[in-house]
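> For reference, the sequence and a predicted model appear below.
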Amino acid sequence: MSAHGPLLVHHLGVFVTDFATAEEFWTAALAPLGIVPGYRADGLAEYWHDGHDTPSLALQHVTDPAAETRGLHLAFAARTHTQVDAFHRAALAHGGADRYAPRHWEEYRAYCAFVSDPVGNNVEALVKEERGVGPV
């Protein structure tokens, strides 16, 4: 670990032109990870772990397609393989596309699943493992 400690992110914004479709995807995909909509307003949904408003993911409507978030790779920590599996199923059932089904990735020492959100961003759920023998 560095002298500065772990990287801490306060919030991240994802900007979308089709808010309803994106909100359905993100709400369903993140629910198995315990990440829920904590704040909603017109054209805005902010997701966090229940009871903790940071770090958060803010989903925000934009009208200009050039302002839409694309090319993002965002990985969410899970606690169990079951959560990763449920994330993958929920994402596919709500407009996501499969990138990689849940499996162990030796090179990352993690159990991961990857999906594309409705505009093609790479969204991942993972649980770190100790040399492939289970969650840390």
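That came through, no problem.

> C-alpha from now on. contacts and neighbour counts both.
OK.

> Show me the strands in the chain, by range?
Here the chain has its strands, by DSSP state E, at 11-16, 35-41, 44-49, 56-61, 73-77, 97-105, 110-116, 122-128.

> Of all those, which one comes closest to residue 67?
Minimum separation from residue 67 across the strands of the chain (C-alpha to C-alpha) falls at strand 11-16, 6.9 Å.

> Just give me how far the closest one sits from the chain centre.
Its chain's C-alpha centre and that of strand 11-16 lie 11 Å apart, by C-alpha atoms, centre = their mean, to the nearest Å.

> want to compare, so here's the second one:
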Amino acid sequence: MESMELHRGRLIDHIQLVVADLRASRRFYEAVMDVLEIPLGGGAEAHFWYDELFVSSADSPEAMGKLTGRHHLAFQARDRATVDAFHRAGLAAGGTDNGAPGERTYHPGYYAAFLLDPDGNNIEAVHHGEATRSAPSVKISF
């Protein structure tokens, strides 16, 4: 088994999505992760993963036979062009539009696009803009 380095202080260690159609999900995630420059960590017949996102079929040993519910996952994008490319790639790979690329009101410079993956999970790519990069902290209200 490959050794892993632990990173203390992270909010989330990993996320698992259990999906109905692993092949459709893999096609979708391969397309959007390629645009976001997140490499495939690995996979097998019943699962695959990118960094700390694990996607498996319901019959995988990790899933215990149950699909997960709807989730919202947001991935950071390098720039606005990457958000736009994420949206195009996801649509071409079977995703459904859930919010075209554009400015959002969450905070100045928040540029995002939203897609539903094949299982209805709300998958977002966001670029926070240059204004927020130099600030030591940003308060975001929802």
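Cool, the structure landed. Source: prediction; values computed, not measured.

> Which one of the strands of the first structure lies nearest to residue 83 of the first structure?
Nearest to residue 83 of the first structure, of the strands of the first structure and by C-alpha to C-alpha, is strand 122-128 at 8.3 Å.

> against the second structure, where does that closest one fall?
Residues 122-128 of the second structure are matched to strand 122-128 of the first structure when aligned by TM-score structural alignment.

> if we can go back for a sec, quick one, which of the strands of the first structure is nearest to residue 85 of the first structure?
Ranking the strands of the first structure by their distance to residue 85 of the first structure (criterion: C-alpha to C-alpha) puts strand 97-105 first, at 6.0 Å.

> residues in contact with that closest one?
The contact list for strand 97-105 of the first structure, computed with C-alpha atoms under 8 Å, 6 or more residues apart in numbering, reads 84-85, 88, 91-92, 110-118, 132.

> of all those residues, which comes closest to residue 34 of the first structure?
residue 84 (11.3 Å).

> residues in contact with that closest one?
Residues counted as contacts of residue 84 of the first structure (C-alpha under 8 Å, 6+ apart) are 32-33, 78, 102, 111-113, 125-127.

> I'd like to know how far it sits from residue 102 of the first structure.
Distance of residue 84 of the first structure to residue 102 of the first structure, given as C-alpha to C-alpha, to the nearest Å: 7 Å.

> same check, this time on residue 37 of the first structure
From residue 37 of the first structure to residue 102 of the first structure the distance is 24 Å (C-alpha to C-alpha).

> Please apply the same query to residue 61 of the first structure.
From residue 61 of the first structure over to residue 102 of the first structure (counting by C-alpha to C-alpha), the distance is 30 Å.

> still on that earlier bit, I'd like the strands of the first structure laid out as TSV, including distance to residue 28 of the first structure and mean neighbour count.
Below are the strands of the first structure laid out as TSV (distance: least, C-alpha to C-alpha, whole Å; neighbours: other C-alpha atoms under 10 Å):
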stretch	distance to residue 28 of the first structure	mean neighbour count
strand 11-16	16	17
strand 35-41	9	16
strand 44-49	11	21
strand 56-61	13	21
strand 73-77	14	13
strand 97-105	14	17
strand 110-116	13	24
strand 122-128	13	24
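
> Good, we can wrap up now.
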